[in-house]
Each structure stands twice: as structure tokens, then as C-alpha cells.
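Novice: for reference, the sequence and a predicted model appear below.
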Amino acid sequence: MNVYYDNESRPGEGLAFVVAPTADGPPPGSHGGFLGLTNATLEATPATNRFVAVEFDTFKEPGGYDPDDNHVGLDVGTVASNKTASLAGFNITIATNKTAPANYTAWIEYDGAARRIAVYMGVRGAPRPATPVLASPLDLSELVPERAYLGFTASTGVSFELNCILDWNLTIETFPADKKSKGWVVPVAVAVPVAAIAAAAFVVARMARARRSMERRRQERLEHTLTNLPGMPKEFAFEKLRKATKNFDERLRLGKGGYGMVYKGVLPAAAVDDDDGRPPAATEVAVKMFTRDDAKCVDDFLKEVQIIHRLRHRNIVPLVGMSKIFKLHYITFA
């Protein structure tokens, strides 16, 4: 990114990367220190604003919540940052002019499992620094809607500057969610032509809707086929398989192939039905995890369940059940 101001003026006000509840434009009156995020009215009710932003602030607002005119801040529903960090100690000046021009890269990384955000910043072209300029606990699941928009906002006031997003990259990794947590990890290298921000947000939203629709159709086909299998195999809750494999511990991995991985596990007593009248006992199992995320993976999962479900041989481990969660499918053998 590049923030430029004329030598004759004073820079202001700043820009922000935001996770927002809607794709609506900036609220009226959000110029100046509101950074296009809120206004005087919305500032009175931060809990209802439902956004989280990382601000790159170039103007010290009166009121005492800005440490200086060159800082990074974490904004939760308000521009009065929950946490700020001055960049003076990192030899970084956000707003530059022709006397000392500079382009920067910012990495914004969110760990949904640890519920923590970290912001790194350095000269463009250099590797990501080892030390973040700002780090803070943060639980996005409590603060923004499940369906949200990513983008950028900026503002000017009496002071002005040119806020340029040069390019950007977004990576999201999703994991099977248990009952206690829903997590994502979001590393973001900030920057995009400003004129393309709205279009990018629209495209991302459309792609996400299309993907959800496709995944819903796959899930419906999967459930229909499994329901019509003769003697349908037992369906295990994902939590049971996770505990059986000690959270899919790498030390229990038996093998890896093009479609996924196989883990050794132990299901507790009574988790697997015995047909010979013996008392239920803990059962040693192999759990195959399908990790490919495409339609062919679903087809292969169904074919393997159908074939193995019919096989009976002393040298072939029998199928005892399966599980399906989000994009991952599991087959359990005993």
C-alpha cells in the first residue's frame, strides 16, 4: 500500500481493512476520523455495528484514544480502537511524500482456533517481519455475522492524503468445527486498486454463494445415496472419531494417499455394535479421511462406501461406519 500526501499539507485521516456485516457504502458523515466506518450516531452504539477493522491511522484525533498520528489500531464496532500500536518504534511512517516515498505491505493474520489477530508491516518486497506491530485476542465469531464482507475503507477531512491499495491477497483455511468453536485462519497481504474494492467484494460474495449452493447439492446427493444403501452403515458423530484418533494425531497416521489419510484409533465400548452377543468392548479401528474438495471426491467416497459395505472376507477389514462433516468425509473400519 502507499499513502501519499503533498509536501505543503498535513496527512489525514487514514485507511482500514474491515470485516463488515453488509456491502453497503460508508455511512453518511463518516469522513474525518470516522475512516468511513462509523459516524457520530453509530459511535454511540458500538455493540450493534458488527464490524472489525484494522486501521492505519495518520491523524491524531482529539479525545485521547489515538496514541499519535502514525499508528495501527484494532477497531471493534467503533473507531476508538480496542488496542493501538505506534509505528515509530518499527521505523515505519504510514504517510509519505516525495521527499521520502515508501510502499508497504501489511499482513493481517487471524487464527480462529486460538482466537487471536496479529498485524505485521514492512517495506514492500521484503519478507514478513518476525514480530507483529500489533497482536491481540479476538473472537470474530462473537463480533461479526457468519456472512460478512471483506474490504477497505478510508477517509479524509481538513487534512487529506491519497490512500492507494496497490495489490492484495486473501487466504482462508477452514477446519471441521466442533460444538465449541468455529474457526478460520486469515492471512491477508493488504493492497488493491481502490476503484476495484467494491467490485472485488461483490465477486467474492457471488462466488461464495455459488460455492455454498454447489456444496448443498453435493450434500443432498450424498445423503440420498447413503440413506438408500441396504443395511446402511452406522453414522458416527465427528466428535467420536476425533476422540478415537486423539484429534487425528500425526503419530497415529497409518498412511496417506491421493484422496486423503488413514489414522489408527480406538472407539470406546458400545460405540460399535457387536452381532455375536459378546459384551461391548473398546474397538480398534482405522479411520480414512477424504480431504479432496471436489465433486469427484464425493463420488469416490460413495463408491468406496458402497463396495466395502458389501465385502466380507477374513483378510479385509469390515466397514463399521462413516461420518461426514462440512467438506470432509470419513470411513471407519474395524
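Specialist: Good, I have the coordinates. Numbering: from 1, shown residues only.

Novice: drop to CA atoms for contacts and neighbour counts, all remaining ones
Specialist: Noted.

Novice: quick check: longest helix of the chain.
Specialist: helix 197-227 (DSSP state H).

Novice: so which bits of that helix are buried?
Specialist: The neighbour-count check on helix 197-227 (16 or more other CA atoms under 10 Å) flags Ile197, Ala198, Ala201, Ala205, Glu215, Arg218, Gln219, Leu222, Leu226 as buried.

Novice: what of stretch 78-85?
Specialist: Quick answer for stretch 78-85 (16+ other CA under 10 Å): Thr78, Val79, Ala80, Ser81, Lys83, Thr84, Ala85.

Novice: which among the residues you listed gets closest to Ala295?
Specialist: Nearest to Ala295 among the buried residues of stretch 78-85 is Thr78, at 42.5 Å by CA to CA.

Novice: picking up where we left off before, let's have the buried residues of helix 197-227 in a markdown table, adding distance to Arg128.
Specialist: What follows is these, written out as a markdown table (distance: CA to CA, whole Å):
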| residue | distance to Arg128 |
| --- | --- |
| Ile197 | 24 |
| Ala198 | 27 |
| Ala201 | 25 |
| Ala205 | 28 |
| Glu215 | 35 |
| Arg218 | 39 |
| Gln219 | 39 |
| Leu222 | 42 |
| Leu226 | 47 |
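
Novice: now the helices for the stretch 151-300 of the chain?
Specialist: With DSSP state H, counting those that start in this stretch, the ranges of helices along the stretch 151-300 of the chain come out as 197-227, 238-244, 295-310.

Novice: would TSV of those helices with distance to Ala118 be doable?
Specialist: Formatted as TSV, the helices of the stretch 151-300 of the chain follow (distance: least, CA to CA, whole Å):
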stretch	distance to Ala118
helix 197-227	23
helix 238-244	29
helix 295-310	35
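
Novice: and the longest helix of the chain with helix 295-310, angle?
Specialist: Here helix 197-227 points in a direction 20 degrees away from that of helix 295-310 (axes from the mean of the first three to the mean of the last three CA atoms, to 10 degrees).

Novice: surely Ser86 touches Val72?
Specialist: Yes - here Ser86 reaches Val72: they are 6.5 Å apart, a contact under CA atoms under 8 Å.

Novice: and those two? Which one has more around it.
Specialist: Val72 (29 against 19; other CA atoms under 10 Å).

Novice: sec struct for the more buried one, please.
Specialist: The three-state assignment at Val72 reads strand, by DSSP: H, G, I helix; E, B strand; the rest coil.

Novice: so it touches Phe56, yeah?
Specialist: Yes - the criterion here is CA under 8 Å, and Val72 meets it with Phe56 at 4.8 Å.

Novice: check it against this one:
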Amino acid sequence: MFRRKFTLWYGNTNVASFNTSFLINIFPQNNTHGEGLAFLIAPTIHIPENIYGQYLGLTNASIDNQTTNVIVAVELDTFKQPFDIDNNHIRLNIHSIRSVVSKPLTLENITLVPDASTPSFHNIWIQYDGVEKIIRVYIAGQPEKTSPTPPMPETPIIQYNLDLRKMVNRDSYIGFATSTGIQTQLNCVLQWNITVEYIVGIQW
């Protein structure tokens, strides 16, 4: 997690826009898949207990799906749980490991975890419009780690109406979360850029 808080909303109307992009490499160990990797907005850098396996470092069995979690995550899921559509999808989570929207990546010719002999690299762009209150997520493959960054796709793979003011703390941390269960994989964030709008206002 980035070790400073960002002010994401102010008063009753002002919500900050932000743009972030990152390059990832998810690599299987012993030809197995772990759980996945998530971009996370959270109230603290301190993780709860028992957040391994399906809880992906986000919640646990006691607190999952509680609004007091005040977390939002974009998850790159690589292990199929009973509530998942498959083991290769991207989804949006609010307060929970169960998604509000989930999109398979196989139809987009994207495989997050290839076999161990073929490393793969993927760029993810997340754009949040604080005026429209819409989050848009894009993804594109990249041949090699040092290859030029491909252009962002014109069409988001996820677009969802989201008022952050109602979902997260005004001052929140931003970063990444991940976990493994019985099976493991390496989850690598190789590059990360983020810009958050600075909000100036007066609380009336």
C-alpha cells in the first residue's frame, strides 16, 4: 500500500477523480494457480487476520460483505471459487470478495496465468470519474517486460456506476492486495502510476 492517505471526497458533492495504470506478471509455481491480485482502496494499511486463500488479503469470514469494511477493489482472479465464473476473470468488489460485476478474460484472448514456460505481462488501466461517478477498467497484454506499453483499449472491460463517497472513507489508502491458499503463484507489480485529483473545499 502507498504509505499515505488520499482524500477521495469532501462534503456532500465533491468526489475526486483518479487515474492509475500498472503492469503485472502473474507466474505459476509448480504449474498451480494461487488466488489472484487486487488493486485496493482501503481505510488502513493494517490487514485483518485470516485473510489468506479466497479472501485475497481483503476481508475474512467474519467481516466479509459488511459495509464497515469500506473497501473497493478491482480483482484479477486466477483461482475459481464456488462463487466465481471461472479462473481467469476481472471483477469489481465492494466490501466483499463477492463481486458486483465480473467479466471473463478468455473471450478477450487474455490469460492471466499461462503455463510456467510462457511468462505473460498485462497492463491494467483504472479510471474513476468523480463527476460522473463511474469507474472504468481496461486491460491489454504486453509481449515482454521491456516491450513498449500498448495503447489503452477504446472500450473498458468493466464500466460501473460507483459513488466512492458512499463506499470508502474520505481519507483512504491505495495499493494492492493478494493472497495464496493451498496452491501458490507469484504476483508481481512491475510498474505503477497513479494520479489523484486534489480536492479543495470548505465543509459547510
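Specialist: Done, it's in. Since this is a predicted model, take the numbers as computed values, not measurements.

Novice: if we can go back for a sec, could you work out the most separated pair of the buried residues of helix 197-227 of the first structure?
Specialist: So for those, where distance means CA to CA, the most widely separated pair is Ile197 and Leu226, at 43.2 Å.

Novice: what's the closest non-adjacent residue to Ala135 of the second structure?
Specialist: Residue 135 of the second structure: Ile, not Ala. Excluding its sequence neighbours, the residue lying closest to Ile135 of the second structure (CA to CA, 6 or more residues apart in numbering) is Tyr128, at 4.4 Å.

Novice: measure the residue mapped onto that neighbour from the first structure to Thr156 of the first structure for me?
Specialist: Here Tyr128 of the second structure is matched to Tyr110 in the first structure, going by TM-score structural alignment. Here the criterion is CA to CA, to the nearest Å. By it, Tyr110 of the first structure lies 28 Å from Thr156 of the first structure.

Novice: who has more neighbours out of those two?
Specialist: A count of neighbours by other CA under 10 Å puts Tyr110 above the other of Tyr110 of the first structure and Thr156, at 25 against 22.

Novice: how close does the helix or strand encompassing that one sit to the second structure?
Specialist: Secondary structure from DSSP states H and E places Tyr110 of the first structure in strand 104-111. Superposing on the second structure and averaging over aligned pairs (mean CA distance after the TM-score superposition for the first structure), strand 104-111 of the first structure comes out at 0.6 Å.

Novice: and after that strand, which helix or strand comes next?
Specialist: Next along from strand 104-111 of the first structure, by DSSP H and E: strand 116-123.

Novice: buried residues, that next one. List them.
Specialist: Buried, per 16+ other CA under 10 Å, within strand 116-123 of the first structure: Arg116, Ile117, Ala118, Val119, Tyr120, Met121, Gly122.

Novice: likewise stretch 134-146 of the first structure?
Specialist: The neighbour-count check on stretch 134-146 of the first structure (16+ other CA under 10 Å) flags Leu134, Ala135, Leu138, Asp139, Leu140, Leu143, Val144 as buried.

Novice: what's stretch 171-188 of the second structure aligned against in the first structure?
Specialist: Stretch 171-188 of the second structure maps onto residues 147-164 of the first structure, going by TM-score structural alignment.

Novice: which outside residues touch that stretch?
Specialist: 1-6, 9-23, 26, 30-37, 95, 191-194, 197-198, 201, 205 (CA atoms under 8 Å, 6 or more residues apart in numbering).

Novice: can you do 6 Å?
Specialist: 1-5, 10-21, 31-32, 35-36 (CA atoms under 6 Å, 6 or more residues apart in numbering).

Novice: buried members of those into ChimeraX, please.
Specialist: Buried residues within these, by 16+ other CA under 10 Å, are selected in ChimeraX with:
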select :1,2,3,4,5,11,12,13,14,15,16,17,18,19,20,21,31,32,35,36
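
Novice: inside strands: which ones of the contacts of stretch 147-164 of the first structure?
Specialist: Asn2, Val3, Tyr4, Gly14, Leu15, Ala16, Phe17, Val18, Val19, Ala20 (DSSP state E).

Novice: taking those together, which two end up most distant?
Specialist: Tyr4 and Ala20 (25.8 Å).

Novice: for stretch 59-72 of the second structure, the distance to its chain's centre please.
Specialist: Distance, stretch centre to chain centre, for stretch 59-72 of the second structure: 15 Å (CA atoms, centre = their mean, to the nearest Å).

Novice: list the residues that contact Pro132 of the first structure.
Specialist: Val119, Tyr120.

Novice: could you do the one 3 residues further on as well?
Specialist: Residues touching Ala135 of the first structure, when contacts are defined by CA under 6 Å, 6+ apart, comprise Ile117, Ala118.

Novice: map it across to the second structure for me.
Specialist: So Ala135 of the first structure corresponds to Gln159, using TM-score structural alignment.

Novice: Ser86 of the first structure now?
Specialist: Aligned partner of Ser86 of the first structure by TM-score structural alignment: Pro104.

Novice: quickly note the distance from the closest residue to that match other than its chain neighbours to Ile110 of the second structure.
Specialist: Among residues not flanking Pro104 of the second structure along the chain, His89 sits closest, at 4.3 Å (CA to CA, 6+ apart). For His89 of the second structure, the distance to Ile110 of the second structure equals 9 Å [CA to CA].

Novice: looking at the two now, which is surrounded by more residues?
Specialist: His89 (23 against 17).

Novice: and the most centrally placed residue in the first structure, what does it touch?
Specialist: Nearest residue to the geometric centre of the first structure (CA atoms, centre = their mean): Trp184, 3.1 Å. Trp184 of the first structure makes contact with Gly112, Glu173, Thr174, according to CA under 6 Å, 6+ apart.

Novice: what's around the residue mapped onto the second one from the second structure, how many residues?
Specialist: Aligned by TM-score structural alignment, Glu173 of the first structure pairs with Glu197 of the second structure. Burial measure for Glu197 of the second structure: 16 neighbouring residues, criterion other CA under 10 Å.
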